[in-house]
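[1] I would like the atomic coordinates for the input below:
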Amino acid sequence: MKAMLRSKRFWLIAPAVLYIGFFMAVPLVQMAYVSILERGDYGGVNWGVFSMDAYVSFLFERDLMDNLVLNTDYLQVFARSFGLSAMTTVFALILGFPTAFYISTQPQGRRNFLIFLVTIPFWTNILVRNYAWMLLLRNGGLVDGMLGWIGIETGGLDILYTPYAVSIGLTYTYLPFMVLPIYASLEKLDHRLVEAAFDLGADKRRAMSRVILPLAAPGIAAGCILVFIPCLGAYVTPELLGGGKFMMIANLIGSQFGAARNWPLGAGLGFVLLALVLIAMMVYSLKFKSLPEESR
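    Here you go, the predicted structure:
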């Protein structure tokens, strides 16, 4: 123990451990405690009165006879959130992989400039970016006007306040999280392997599927995780671009802590989301460990 205290490594990591322990572990413990408390008659919680109603309410509700019956309302919100997150991840991958591949083939100086351009959206507050998309996607907005200008009659573009608008906003918000990990994998790609594939008679499509994609798999997996998980917890984009019509998990949790004043249920839903995220991370970790060493 004394040797560990004297080590430089311990003192270097101690501030980070204290920071994470205080600002992450303590709130999680507090949320876990709140989730197993009884809801107060006028909201909040009854401190010291324990109950598992928050977790039971996730799947069941009580009828007039006080019997438990299946309630799928919260499951539908989770299913909608997973569906939109998956759709956003697919869109981000479709746009992000060609972008990352193009950047990786450029000279070093141009690469740095293009990566700089990819990170520019982070300079603007997410609230401002979503309001900008509202102006673009609304009926009679810029997108509608441009389509009409080139001769495409839309009859009034009605994308705003739909799942498509939410997915577009989420894709724009989290696209850099897909581009950067894939670029990090492709940057290390030995292009002599691609040239060897061409020498052996492979066409571009076969070289892409048999050489480039397997070597970029860790970056693709990391990008999918970095896009999918934040989308599950997205709050601002579904609220603004969805117009409150398409509630996602974060909006549901926020409503429980806000208007509904059901703190135990809000905390319980938060822990259900946390468990799902941890499962996704474990699946990614196991999948990554199964990859050959040379593809990492």
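
[2] When you work out contacts or count neighbours from here on, use the C-alpha atoms and nothing else.
    OK.

[3] mind checking which helix or strand the closest residue to residue 158 other than its chain neighbours is in?
    Among residues not flanking residue 158 along the chain, residue 139 sits closest, at 5.6 Å (Cα to Cα, 6 or more residues apart in numbering). According to DSSP states H and E, residue 139 maps onto no helix or strand at all.

[4] okay, now residue 139: neighbour count?
    18 (other Cα atoms under 10 Å).

[5] That one contacts residue 155, correct?
    No. Using Cα atoms under 8 Å, residue 139 is not in contact with residue 155, being 9.3 Å away.

[6] any chance you could map the strands in the stretch 1-150 of the chain?
    37-39, 45-50, 60-62, 68-70 (DSSP state E, counting those that start in this stretch).

[7] which parts of the third one are buried?
    It refers to strand 60-62. Buried residues in strand 60-62, counted by 16 or more other Cα atoms under 10 Å: residue 60.

[8] swap in the second one?
    By neighbour count on 16+ other Cα under 10 Å, the buried set for strand 45-50 is residue 45.

[9] tell me which strands and helices that strand is in contact with?
    strand 37-39 (3 or more Cα pairs under 8 Å, 6 or more residues apart in numbering; DSSP states H and E).

[10] Check which helices and strands the strand it packs on is in contact with.
    Checking 3+ Cα pairs under 8 Å, 6+ apart, strand 37-39 ends up next to strand 45-50, helix 263-289.

[11] The structure of the following sequence is requested for comparison with the preceding one:
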Amino acid sequence: MKKISTPYLLLLPGFAFLFTFFVFPILSLAQVSTATPISGGDVGEFEQTLRFRNYLEAFLESREHFGRSLVYALLATFIALMISYPLAYALAFKSGKYKNVLLVLVVAPFFTSFLLRTVAWKQILGEEGFVVPPLRTLGLISESTTLTSTAGAVIIGMAYNFLPFMTLPLYASIDRIDPRTLEASGDLYANGFTTFRKVTLPLSMPGVVAGTLLTFIPAAGDYVNAELLGGPNNTMIGNVIQSRFLIPDYPTTSALSFMLMASILIIVIVYIRKAGTDEVV
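    Here you go, the predicted structure:
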């Protein structure tokens, strides 16, 4: 018998882990998504009937939540990118001996629970927080205007919670840029904007692509920010999946989860093809 090579043996634990915690759950989810409740059975009991209509019914009932989730995730990703790019640039080129300290501060929010960070934003944007009273004093918002239970609060919460996912890949990409390249651009009489557009941005595109994906994907499936910072009109698809799971309505929940994964996968593939790092206009 031919001897199995050592590299394949070393891969076995990894394959076993992926099958146990990824492939098997996905297959189980696919099986449940086409099931129907057992007539006269207990709550939560289903039988496999290959009812693919579950997908159509689940989408028609939740298409508004699908659209809202994708829009919120895109806006949160854009805000995170606008904040993280200057921050990552400053960390890479302007932080000097304080670079390590500032990097620790970037990841410091991870030392606190995701839930607690979101609750903190509920307090910050609440009536007794330090945002609403000054805005009312300046006349920027009326006395009846609130910041919580709004789409803006949900988007701000997601952008903040996923900000490190955007900042770290950007920093890693920008930090690899040789400063002499930027100096050479200046020697060729390029102004700051031209240098950024023609040199810095193209060279940092791997970090942009990685950061936007790491932010958008979890944001699209998030439900904690919508639950704590939003109102009835701000529920996302993650809230629908969570509520239907507790009923329990496992076929609908599984179908919604599969459609969410498929939607994100399609968006990611199109995005990578359009904004890949091989060719930047």
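
[12] Export the strands of the stretch 1-150 of structure 1 as TSV, with columns for distance to residue 189 of structure 1.
    Formatted as TSV, the strands of the stretch 1-150 of structure 1 follow (distance: least, Cα to Cα, whole Å):
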stretch	distance to residue 189 of structure 1
strand 37-39	53
strand 45-50	55
strand 60-62	51
strand 68-70	52
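
[13] for those strands, which one sits closest to residue 247 of structure 1?
    Closest of those to residue 247 of structure 1 is strand 60-62, at 19.4 Å (criterion: Cα to Cα).

[14] Quick one: list the elements packing against the lengthiest helix in structure 1.
    The residue-count maximum for a helix in structure 1 (DSSP state H) belongs to helix 73-104. With contacts defined as 3+ Cα pairs under 8 Å, 6+ apart, the packing partners of helix 73-104 of structure 1 are helix 108-119, helix 163-187, helix 213-232, helix 249-257.

[15] what separates the longest one from the chain centre, distance-wise?
    So that's helix 163-187 of structure 1. Here helix 163-187 of structure 1 shows a centroid-to-chain-centroid distance of 10 Å under the convention Cα atoms, centre = their mean, to the nearest Å.

[16] That one vs structure 2 - mean distance after superposition?
    Superposed on structure 2, helix 163-187 of structure 1 shows a mean distance of 0.6 Å to its aligned residues (mean Cα distance after the TM-score superposition for structure 1).

[17] Helix or strand next in line after that helix, which one?
    Next in sequence after helix 163-187 of structure 1, counting helices and strands by DSSP H and E, comes helix 191-199.

[18] so the helix or strand just after that next one matches what in structure 2?
    Scanning forward in sequence from helix 191-199 of structure 1 by DSSP H and E, the next helix or strand is helix 204-207. Aligned by TM-score structural alignment, helix 204-207 of structure 1 falls on residues 192-195 of structure 2.

[19] now do stretch 262-277 of structure 1
    Going by TM-score structural alignment: stretch 262-277 of structure 1 matches residues 249-264.

[20] now do stretch 219-230 of structure 1
    Stretch 219-230 of structure 1 maps onto residues 207-218 of structure 2, going by TM-score structural alignment.

[21] once aligned to structure 1, how far is the matching stretch on average?
    Mean deviation for stretch 207-218 of structure 2: 0.8 Å (mean Cα distance after the TM-score superposition for structure 1).

[22] Return the distance of that stretch from the chain's centre.
    7 Å.

[23] buried residues in it?
    For stretch 207-218 of structure 2, by 16+ other Cα under 10 Å, it's 207, 208, 209, 210, 211, 212, 213, 214, 215, 216, 217.

[24] what's the answer for stretch 190-206 of structure 1, then?
    For stretch 190-206 of structure 1, a neighbour-count test (16+ other Cα under 10 Å) marks 194, 197 as buried.

[25] and it, how far from the chain's centre?
    For stretch 190-206 of structure 1, the distance to the chain centre is 34 Å (Cα atoms, centre = their mean).

[26] for stretch 140-158 of structure 2, same thing?
    21 Å.

[27] Next, the distance between the ends of that stretch.
    By Cα to Cα, to the nearest Å, the extent of stretch 140-158 of structure 2 from end to end equals 24 Å.

[28] contacts for that stretch?
    With Cα atoms under 8 Å, 6 or more residues apart in numbering as the contact definition, stretch 140-158 of structure 2 has outside contacts at 72-73, 75-76, 118, 121-122, 125-127, 132, 135-136, 219, 225-226, 229-232, 234.

[29] Drop anything exposed from those.
    Judged by 16+ other Cα under 10 Å, buried ones among the contacts of stretch 140-158 of structure 2: 72-73, 75-76, 118, 121-122, 125-126, 132, 219, 225-226, 229-230, 234.

[30] Out of those, give me the two with the largest separation.
    Between any two of those (Cα to Cα), the greatest distance is 25.5 Å, for 132 and 219.

[31] From residue 52 of structure 1, how far off is the residue nearest the centre of structure 1?
    Nearest to the mean C-alpha position of structure 1, by Cα atoms, centre = their mean, lies residue 230 at 2.3 Å. Computed with Cα to Cα, the distance linking residue 230 of structure 1 and residue 52 of structure 1 is 28 Å.

[32] thinking again about what came up before, any chance of the helices and strands packed on strand 37-39 of structure 1 in CSV, with distance to residue 174 of structure 1 too?
    Conversion of those to CSV gives the following (distance: least, Cα to Cα, whole Å):
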stretch, distance to residue 174 of structure 1
strand 45-50, 36
helix 263-289, 17
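
[33] Can you say which of the ones you listed is nearest to residue 1 of structure 1?
    helix 263-289 (31.2 Å).

[34] distance from the closest one to structure 2 after superposition?
    Helix 263-289 of structure 1 versus its aligned partner: 2.1 Å mean (mean Cα distance after the TM-score superposition for structure 1).

[35] ok, residue 233 of structure 1 - contacts?
    Per Cα under 8 Å, 6+ apart, neighbours of residue 233 of structure 1: 248, 249, 250.

[36] Quick check: of those, which lies closest to residue 12 of structure 1?
    residue 250 (35.2 Å).

[37] Trace the closest one over to structure 2, please.
    In structure 2, residue 250 of structure 1 lines up with residue 238, judged by TM-score structural alignment.

[38] Tell me the spacing between its match and residue 147 of structure 2.
    22 Å.

[39] Of those two, which one has the most company?
    Shown here are residue 238 of structure 2 and residue 147; by other Cα under 10 Å, residue 238 has more neighbours (24 against 19).

[40] Run through the residues that contact the more buried one.
    220, 221, 222, 223.

[41] cool, residue 85 of structure 2 as well?
    167, 170.

[42] any idea what it aligns with in structure 1?
    Checking TM-score structural alignment: residue 85 of structure 2 goes with residue 97.
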